[in-house]
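Peer 1: Quick one: sequence plus predicted model below, questions after.
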Amino acid sequence: MNGLELRQTSGFVSVIGKPNAGKSTLLNTLSHSTLALVSRKANATRKRMNFIVPFCEEGLDSQIVFTDTPGISRIDVINDLNTESKLNMYMMNEAFGAIGDCDICLFVVAANANDIGFYKQFLERCKKPHVIVLNKIDRLSQNSLLACLKSYQDFQKHYLALIPLSAQSLQDRQRFNLLSTIARYLPNSPHLYDNSIASTTLMRDIFKEAIRESIFERMSDEIPYQSDVRILKVIEKIDIIHIIAEIITNRDSQKSMLIGKKGKTIKSLGTLARLKCECIAEKKVFLSLQVKTVRGWSNDSNMLVKMGYKDIG
């Protein structure tokens, strides 16, 4: 260590931003995992998920606990929750609750100078120290990127750092610099968890997200948004995991589309989901997947709790 005293930091970093800003893609890259649900479709994330990322550099030993959160379309939406479904209320409470529970916010925004108004709203509500990540810079010309950077630099007294990058093609050096920036601003603290743990999220919830991700990849239109997954049972043996789950849909017509002609769609979807679960569990998985219609499930408190959405109002 060349005589340097080793500083140890640890803390929680909530990843906040609009739907489809690239939050989950960035987290998977930073954590070298595929645990976060990633989709080209917006509003895929519905509940918090934690990722434990150890980081070391000369003189610093840090453990960063990232929290993925549902996308926030409008910062002031919290004032209009009475008009939202109970699922949407839950999602917004998850996002805003994560801001209150963290040490630092990682504010992720698609690089666009016209989106500065959203950041202004964020500043009015969030008083937490925060780092801004300007994502998807590969989609901008050099002049557009400079204009975008300038629009945020006008607010530099409010944030800790402004970091432009592209999460889908993040280089090792960029990953190191972002983690280093965050780690240096975390409070002095021993590690909160064993570094061998990738996530504090329950494995059944991770399996649920893997199945939901498969629905987003295989199905189109409204089905990914009007369906969810309920894990009925997880039985883990030495060499195999048995997962019994059901996809909950809002209408019988959606159920028919998920099953497909002669069951081809649900079979294909189940195979994809099983492979994802095997990649996560690092062992063989047997997945039993059924489809069930529950009308109005997104506004049914009892059903939402059964699907893992706790503390529903």
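Peer 2: Happy to help now that I have it.
Peer 1: rest of the way, CA atoms for contacts and neighbours
Peer 2: Noted.
Peer 1: and the nearest residue to Leu81 once chain neighbours are set aside, which of the three is it?
Peer 2: Leaving aside its chain neighbours, Leu81 sits nearest to Met89 (5.9 Å; criterion: Cα to Cα, 6 or more residues apart in numbering). Three-state call for Met89 (DSSP: H, G, I helix; E, B strand; the rest coil): helix.
Peer 1: Structure two is appended below for comparative analysis:
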Amino acid sequence: MTQHCGFVAIVGRPNVGKSTLMNRILGQKISITSRRPQTTRHQVMGIKTEGETQFIYVDTPGMHIQTRDRNKAINRFMNQAATHALRDIDCVIFIVDRTKWTAEDDVVLEKLGQVPAPVILAVNKVDWLEDKSSLLPWLDSISRKREFAAVVPISAKHGTNVPELEAEIAQRLPESVHYFPEDQITDKSQRFLAAELVREKVMRQLGDELPYQMTVEIEEFKDDGKTLHISALIMVERPGQKKILIGERGERIKSIGREARLEMERAFDAKVMLNLWVKVKRGWSDDDRALKSLGYDLD
């Protein structure tokens, strides 16, 4: 039988549900999620093989307008990573949020004007719409913004119409041998996923209190055959942020560690011993060399 395989970029402005959609399609968590915009910072690849068809999804950081408070090196990196993912792609899923269209959606639309691959518009969170009758006229109006290969209203969280979206993608993947073994689900290492899971728990617990000047670096990842021993360094930019992260009598950091450890045990199917440390490293988020050393590298 003829095999099909291709790269599918999932793009959109921050916080429209790109990572939630990829996790839903794959049936497990590969990309971290939170209610805070710009949770995803890297390109994260998710691989799904069904029979003779292999889908290689690329989850991307949200494309955003760089304002004065969002013009640090890390913001530039995230925009570059999202744009970089559109090179040599076979299909694009452009996610927008219900009946909201913003200036940042226009930024994404403009970028897609330079992409020759077919673009499928996925209108997410339609389950949140109180007035469902408002959806059809709005779908009609945004369909005129460019020629989309298909327009599919979905709920990434609940799975509504996601199989229909996958069917639209499958029709547009080229004939090709599969690039990955059929049981592989991501190109990311367990070490990378461990760092992301710690960062997710920090953002979920402290998203409103702790700004984006926080990252996680794995200093130890060792398997002794029975237990994974993981040491993670959480880096912030100011002493006040460190104090918030540790919390009263260390309660906050313990809670973050407990949640991250349980999630890692589910993800890695192994017992995990997790140690967390917090360090102040001033200006890391606006230092290109520091970012590269911390793994923020398009290569």
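Peer 2: Sure, I can see it. What you see is a predicted model; the values in this text were computed from it and never measured.
Peer 1: Overlay them and tell me the TM-score.
Peer 2: Once superposed, chain against chain, the TM-score is 0.92 (TM-score structural alignment, normalised by the length of structure 2); 295 aligned residues with a Cα RMSD of 2.1 Å.
Peer 1: picking that back up, in structure 2, what sits opposite the residue nearest to Leu81 of structure 1 in the alignment?
Peer 2: Using TM-score structural alignment as the criterion, the counterpart of Met89 of structure 1 in structure 2 is Arg76.
Peer 1: ok so, going back, how close does the residue nearest to Leu81 of structure 1 sit to Asp80 of structure 1?
Peer 2: Distance check for Met89 of structure 1 against Asp80 of structure 1: by Cα to Cα, to the nearest Å, it reads 9 Å.
Peer 1: higher neighbour count, the two?
Peer 2: Met89 (19 against 9; other Cα atoms under 10 Å).
Peer 1: Thr83 is in contact with the more buried one, correct?
Peer 2: No: if you go by Cα atoms under 8 Å, Met89 of structure 1 and Thr83 don't touch, sitting 9.0 Å apart.
Peer 1: residues near Leu134 of structure 1, how many?
Peer 2: Residue neighbour count, defined by other Cα under 10 Å, stands at 24 for Leu134 of structure 1.
Peer 1: Checking it next. Helix, strand or coil?
Peer 2: Classified using three-state DSSP, Leu134 of structure 1 is strand.
Peer 1: Quick check: the aligned residue for it in structure 2?
Peer 2: By TM-score structural alignment, Leu134 of structure 1 lines up with Val123 in structure 2.
Peer 1: Need the counterpart of Leu165 of structure 2 in structure 1.
Peer 2: So, by TM-score structural alignment, Leu165 of structure 2 is matched to Leu178.
Peer 1: tell me which strands and helices the strand or helix carrying that match is in contact with?
Peer 2: Using DSSP states H and E, Leu178 of structure 1 falls within helix 172-185. Using 3 or more Cα pairs under 8 Å, 6 or more residues apart in numbering; DSSP states H and E as the contact test, the elements touching helix 172-185 of structure 1 are strand 7-17, strand 49-57, strand 60-68.
Peer 1: Which part of structure 2 matches the next helix or strand after the longest one?
Peer 2: Read it as strand 7-17 of structure 1. Following strand 7-17 of structure 1 in sequence order, the next helix or strand is helix 23-31 (DSSP H and E). Mapped onto structure 2 using TM-score structural alignment, helix 23-31 of structure 1 spans residues 18-26.
Peer 1: Give me the mean distance between that stretch and structure 1.
Peer 2: Its aligned residues in structure 1 lie a mean 0.5 Å from stretch 18-26 of structure 2 after superposition (mean Cα distance after the TM-score superposition for structure 1).
Peer 1: Now do that stretch: everything it contacts.
Peer 2: Stretch 18-26 of structure 2 has contacts (Cα atoms under 8 Å, 6 or more residues apart in numbering) with 10-12, 29-33, 40, 46-48, 57, 59-60, 95, 156-157, 159, 162, 185.
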